[in-house]
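**Student:** Fold the following and give me the result.
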Amino acid sequence: MRPSIQQYGEGQLANRGANPAILRLAVPVPLRRLFDYLPPEGADPAALAPGQRLWVPFGGRKLVAVLVDIVAESPLAELKPALELIDRQPLFDGAGRDFLQWAADYYQAPAGELYAAALPVALRKGKPADHWAEQWLQLTTEGKGLPETALARAPKQQALLQLLLQKGPNSRTQLKALKHSLPVIRALADRGLVEWVAGPTVPPPLPDAEPTPPPALNDEQRQVLEAIDAERFSVSLLEGTTGSGKTEVYLRLMERVLAMGRQALLLVPEIGLTPQTLRRIAARFPERSIAALHSGLADGERAQAWLAAAAGQADIVIGTRSAIFTPLPRLGAVIVDEEHDGSFKQQDGVRYSARDLAAVLGRNAGVPVLLGTATPSLESLHNALSGRYRHLRLRNRAGDARPPEISVVPTLGQQLDEGFAPQSLRHIGETLQRGEQVLVFINRRGYAPALACDDCGWLADCPHCSSKLTMHRRQRHLRCHHCDYRRPLVNSCPQCHSRALSALGGGTERSEELLAQRFADYPVIRVDRDTTASKRALDRLLAPARDGEPCLLLGTQMLAKGHHLPRVTLVVIQDADGGLFSADFRAPERTGQLLEQVAGRAGRGDLAGRVLVQSRYPEHPLLQLLLEKGYGAFARQLLRDRTVAQLPPLRAMALVRAECEEPRWAEEFLQTARAQMEALAPPSPELAYLGPVPALLERKSGRFRFYVQVTAEKRGVLLPLLARLCQWAEGNRNRRLRWAVDMDAQELS
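**Tutor:** Model (predicted):
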């Protein structure tokens, strides 16, 4: 049901019998309501349908809105007409609109902003969908009546006739990819056997991939697939150790779904994983239409792929988090790879979780949802252990691969060389000499995280954030990794004018410099956001490593996610201590996931792997538990700790956030917000409040940030309370203050 909470404020109901068609639109503005308009002047009411886009006037602007409903009455006395209808056919069907409304209600988000987030940029800006329409070749009535062997004397015409008889209409792009020439098509058209018709777009063509047959499944993989019923809804957590063959399970589930005439949706956390995933899927399903949806595509490419998926023309859709909102009329399965990854949670604007919405999407469509990872999030693990999700396991690595040997390298009191212990450097050299590959993990980019004066103690601070400026020596500048403020690299202290400046700590750039000097005979491939800014840069960088030549891979967590590099036999984790002492209660979980994922890059082929974990605190109990008993025991201990502390996932949590250039205003707003909530629902064992408190990064981009934390035993208590709060907060008239509700918040920063 759609919400009924004062969508239109005060006003007398106006009966518009003379104008029975009133358009109820989702307009992309930060107001949690729909807006009523009259149809565009001269528009045929029969041409209007929910799910279409229209241009509308709003506060002196011209915006693209989505038609959600057509009603006969409005609570407003005077209505403006919409300006122009953009689409002939709806972009969102009823199921898609219901799904978006559910997400808007749950995440306390303006429906208009959610619809805008669901659309690719080109469609969000009002580009007509017909811009990407294609010509499709189909059989005429006479052509459909011919036997398949009717043109045996003209083999090329016969091949095209058979294709259209067996597969139905094909687009011009598809025919070109299958190498059916225009002269052959013209010959059939001259015989009156085929004709061109206008039709939907098809996804942009993918690079050619050599078809590969499926490998044999092991017993564990067969058991997992047998446990998933492709014809009904379920949510399954597939917990599989790194290298255990989770991707093959995904492919077999897709194969089953495609055979049923349905579409498969695969969500991946990073665009860097998309090229290798596309190659593997295209090689397995060379005759299937595959659409990719991620921010690395040009606007036109993304719109073309989105429209193809929404029209049912794409059999497989691969995308990052926003792909969850793509309408899929033949949806048969939803797969979320690396489900634990924080990238699935949007951290600004509409703060949704694509992983959590995947379960809702699967429930609505009645199809299976598969969440795969080697390191389950505590939310998914809790759901699996409590029986809400099915818990499937892959305990062994696929093929002949064996788990890597893990050793701790104590660094406290040692003489380190740019962060590397002598033992680590020795093992790197030995591995390269054997013709194998090494991966070095450092979760800090740049040359050094801080620049300081040795004489007066000056530190290079960001003028806009509560953070230090990171030194990037190659680009000769200091940069804030939070707001992207930059200034030239200084040669003397701006405070005391001393030239005794020191780069404190190390980053990927500094380590690259050392490793290139120490191991000059081998290429050093640095992978971080500075080296992968351009389109398909990550794929190009990793190409030499995939060729198998000895090399050094050096990078941030971008290297920890899903890459299969069978010649990597040594992984060096330079600093394992970063998240063990954080004020964020989720930091130990993320640290454990990251260390396990990075370690899993070693020994994925037929060569044995080894992992060296450098730590100043090797006796830390959580680190010991992780290294000795694995992530499963580590995660269960964290769940026990969360139970004692009454923190998620044992309780539902939301943050009410506020930020302002004047910190007092943000704090006062949140104090009043908390008082409003407590008046409606006083604190109790089932409902608790904390704050206002400063965010871990208190100041960002010149704005001070605070939050109130609200935890509840059940979401059913929390959601209506937050809905009432949003009604009150929308009356806030301080335009310099921003506020937001973050349901199931993942970050305290």
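
**Student:** drop to CA atoms for contacts and neighbour counts, all remaining ones
**Tutor:** Fine.

**Student:** count of neighbours near residue 453?
**Tutor:** 21 (other CA atoms under 10 Å).

**Student:** Find the nearest non-adjacent residue to it, please.
**Tutor:** Setting aside the residues directly before and after it, residue 453 is nearest to residue 501 in space (CA to CA, 6 or more residues apart in numbering), at 4.5 Å.

**Student:** Could you tell me which residues make contact with that neighbour?
**Tutor:** 451, 452, 453, 454, 491, 492, 493 (CA atoms under 8 Å, 6 or more residues apart in numbering).

**Student:** Next, the second sequence, to be compared with the first:
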Amino acid sequence: MYHWPAVVVATPAHSGVGDLLSYRSGAALAAGTLVRVPLGAREVLGIVWRCDDAPPEGLAPGQARDVAQVLDALPPLDAGWRELVAFAARYYQRGLGEVALAALPPPLRDLTPEQLARRLKRPAKAAAAEIAPDHERALSPEQAGALAAIDGATAPVLLFGTTGSGKTEVYLQACAHALASETTAQVLVLVPEINLTPQLEERFRARFATVHGHDAVVSLHSGMTPPQRLAAWIAAHTGRARIVLGTRLAVFASLPGLRLIVVDEEHDPSYKSQDGARYSARDLAIYRARVAGARVVLGSATPSLESWHASEQGRYRRLDMPSRIGGGALPRLRLVDMNHQPKGALIAPPLLAAMAERVARGEQCLVLINRRGYAPVLACHACGWKSGCPHCSAYRVFHKLDRTLRCHHCGFTQRVPRACPDCGNLDIEPIGRGTEQVEEQLARLLAEARRPDGGPARVARMDADTTKAKGSLEAQLAALHAGEVDVLVGTQMIAKGHDFRRITLVAAINADASLFASDHRAPERLFALLLQAAGRAGRDAAHSAASELWVQTWHPEHKLFAHLRAHDHPGFAKAELADRQAAAMPPFAHQALLRADARTQEAAQGFLKAASRAAQALPQREAVTLYPAVPLTIQRVANVERAQLLVESDSRAALQRFLTAWQPLLLQARSAPEARGLIRYAVDVDPLSV
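**Tutor:** Coordinates of the predicted model:
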């Protein structure tokens, strides 16, 4: 007697293959079982979604191919996990198998049942080094109230705690309570970027390794090797790992005992994927908690406007923690009006003097400029040549240390020319400033500053270039904590999640770029970045009274700075939400982008126009607004032309119905004559930037 499993395999939505493929099996297979099945000439990994006793209607028994292998050494993926994946595929308009298989560790795709069985018998690796245990700390009244509310929560919790208010300790104790509730309970902790939060990972290991074992805490992120990811995934899937700490991909980890989800820095845009299924891990965490019957905590000192709006509506329960641990004061804002500073000054003289004072007292400074390299552009003023990228509609960035011009979009790199390539002028010079130039100039400007021991000020830089090598980030952080650096220059990575005890001054020297950007989310991102950066200062109560945030700006009267001066996120959120509502922008409207990549801009826009024409006949068309196709801001990357079409609706459900009905028409639009040269297309639901 045969059984007929319906199997999902990794086929994208635009392939037209369909979500479920029928196979034949001699044994009944439980839903969620991993199998290897033939697909064309290949044998691929699949997941049994259901198993029928009779063949599908219209399929003759001789037409079905047999399941090749069953990976039955692993327990099946549970119903909650399958429901999460199915929802993500529906909502983000992707193929079911595309989402499901991408959520599994890559090595599973190639392992035979015998290899997997041997892998499961392999003992867990011992911890590389012993970690000093970190014991529970006494909670402040605000922390204790928040913890009690989380323990009894029946709705998503938005933990709105100022920087330094002790949110991490609340997370740790909430995790401890969840693990103590059941012997099989598991916790998922999501962080924006695992490499930027080593202290959080270390604290979780120190707190729980001694209680639950060294393999009870595992990490899941894209920086791990495939074998490491497989080992961590198996530990979570089998229940051996009690806590999974990871980036956005960890939201799809198989956790059969899930009881609590923590999303730290929930406002961070890193939670939204920009490739493949463009999902939001934060939003999926909310859905997953509901499916699993688990509690979910979203934590931030600067909550996203979507989460803030949900808490104002009562859909989330907001818990406020406005006080810093130890009674420390929040940094004072010092605005530097650059209209009154010497022309061409990189660092205003008052700010430079304040930094020298901090160095003399043995304190530390952070300087934030969100642009790496030495200068964004190299230019010839004789003929107007600029260091454009031949493959992208963007400029190559000048990196002085290795004398290269690098495109940060496609990676194309060349040596800096000795003279202008167009006119031969030897006088080519940088325009604008990046972290390299700020580091170099600060070292020169602070040459006379002296530390308490009489030594010169030490300036260092932290960005994607200086933290490439393995262990370099940890080494730089250790040097900063040890007081071996007086002034640290860096990009936004220095503003996230770090607990720097000696920093008393944070300076943002190029904040104006986001004040008047076309992206409606730019002010929100700038406010969050500046408030988060300010939170790195004065975390030690002994120094908090002297802590300051300096912002150099040409527009000191801008309303954003009034809210920043008062550390007034509620006031900023109220004003921004009022502006969004007046403009009918998210969260008061719901959006999706249809993006097209093609060999020419005409083909990209031709596909989008064909898709728009096809949509006019849909019954759901009246519920949405279709905007004209336009090029992306950077319209060419790696010789691929890019365009997009915005779809908007007042109703999330109406937008979803329209997108679902539109999908088969998009497949047909690929064949339109004007779309010849189309490479790919993708639907981006709830885009972060338009």
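
**Student:** Tell me the counterpart of the residue nearest to residue 453 of structure 1 in structure 2.
**Tutor:** For residue 501 of structure 1, the aligned residue in structure 2 is residue 428 (criterion: TM-score structural alignment).

**Student:** now swap in residue 50 of structure 1 and tell me
**Tutor:** Superposed on structure 2 with TM-score structural alignment, residue 50 of structure 1 falls opposite residue 31.

**Student:** before we move on, what about residue 724 of structure 1?
**Tutor:** So residue 724 of structure 1 corresponds to residue 661, using TM-score structural alignment.

**Student:** List the contacts of that match.
**Tutor:** Taking CA under 8 Å, 6+ apart, we find residue 661 of structure 2 in contact with 618, 620.

**Student:** which residues of structure 2 does stretch 158-168 of structure 1 align to?
**Tutor:** Using TM-score structural alignment, stretch 158-168 of structure 1 lines up with nothing in structure 2.

**Student:** returning to that earlier point: and the contacts of residue 501 of structure 1, which two are the farthest apart?
**Tutor:** 454 and 491 (12.9 Å; CA to CA).

**Student:** Neighbour count for these two, which is higher?
**Tutor:** Shown here are residue 454 of structure 1 and residue 491; by other CA under 10 Å, residue 454 has more neighbours (14 against 11).

**Student:** Aligned counterpart of that one in structure 2, please.
**Tutor:** Using TM-score structural alignment, residue 454 of structure 1 sits opposite residue 381 in structure 2.

**Student:** Check the gap between the residue nearest to that match when sequence neighbours are not counted and residue 413 of structure 2 for me.
**Tutor:** Of all residues not flanking residue 381 of structure 2 in the chain, residue 428 sits nearest, at 7.1 Å (CA to CA, 6+ apart). Distance, residue 428 of structure 2 to residue 413 of structure 2, by CA to CA, to the nearest Å: 18 Å.

**Student:** and if you look at residue 570 of structure 2?
**Tutor:** Using CA to CA, we find residue 570 of structure 2 at a distance of 45 Å from residue 413 of structure 2.

**Student:** what does residue 651 of structure 2 give?
**Tutor:** The gap separating residue 651 of structure 2 from residue 413 of structure 2 is 46 Å, by CA to CA.

**Student:** Likewise for residue 456 of structure 2?
**Tutor:** Taking CA to CA as the measure, residue 456 of structure 2 falls 35 Å from residue 413 of structure 2.

**Student:** What of residue 526 of structure 2?
**Tutor:** Distance of residue 526 of structure 2 to residue 413 of structure 2, given as CA to CA: 30 Å.

**Student:** And stretch 111-131 of structure 2, end to end?
**Tutor:** With CA to CA, one end of stretch 111-131 of structure 2 sits 34 Å from the other.

**Student:** The longest helix seen in structure 1 packs against which elements?
**Tutor:** In structure 1, taking DSSP state H as the definition, the longest helix is helix 621-645. Other elements packing on helix 621-645 of structure 1 under the criterion 3 or more CA pairs under 8 Å, 6 or more residues apart in numbering; DSSP states H and E are helix 378-385, helix 587-599.

**Student:** now that helix, how far from the chain's geometric center?
**Tutor:** On the basis of CA atoms, centre = their mean, to the nearest Å, helix 621-645 of structure 1 is displaced by 26 Å from the centre of the chain it belongs to.

**Student:** re earlier: of the contacts of residue 501 of structure 1, which are still contacts in structure 2?
**Tutor:** Retained contacts for those in structure 2, judged by both residues aligned by TM-score structural alignment, their matches' CA atoms under 8 Å, are 451, 452, 453, 454, 492, 493.

**Student:** For the helices and strands packed on helix 621-645 of structure 1, please prepare JSON lines with the additional fields mean neighbour count and distance to residue 644 of structure 1.
**Tutor:** Supplementary listing: these in JSON lines, determined by neighbours: other CA atoms under 10 Å; distance: least, CA to CA, whole Å:
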{"stretch": "helix 378-385", "mean neighbour count": "18", "distance to residue 644 of structure 1": "15"}
{"stretch": "helix 587-599", "mean neighbour count": "21", "distance to residue 644 of structure 1": "16"}
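
**Student:** Can I get the ones you listed in a markdown table including distance to residue 733 of structure 1?
**Tutor:** Below are these laid out as a markdown table (distance: least, CA to CA, whole Å):
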| stretch | distance to residue 733 of structure 1 |
| --- | --- |
| helix 378-385 | 37 |
| helix 587-599 | 36 |
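
**Student:** Out of those, flag the one nearest residue 422 of structure 1.
**Tutor:** When those are compared by CA to CA, helix 587-599 sits nearest residue 422 of structure 1, at 19.9 Å.

**Student:** List the contacts of that closest one.
**Tutor:** Residues from elsewhere that reach helix 587-599 of structure 1, judged by CA under 8 Å, 6+ apart: 242, 374-375, 377-378, 404, 441, 557, 559-561, 571, 573, 576, 578-580, 582, 611, 623, 626, 631, 634-635, 638.

**Student:** run the last query once more with 7 Å
**Tutor:** Residues outside helix 587-599 of structure 1 that contact it (CA atoms under 7 Å, 6 or more residues apart in numbering): 375, 560, 561, 571, 579, 580, 611, 626, 631.
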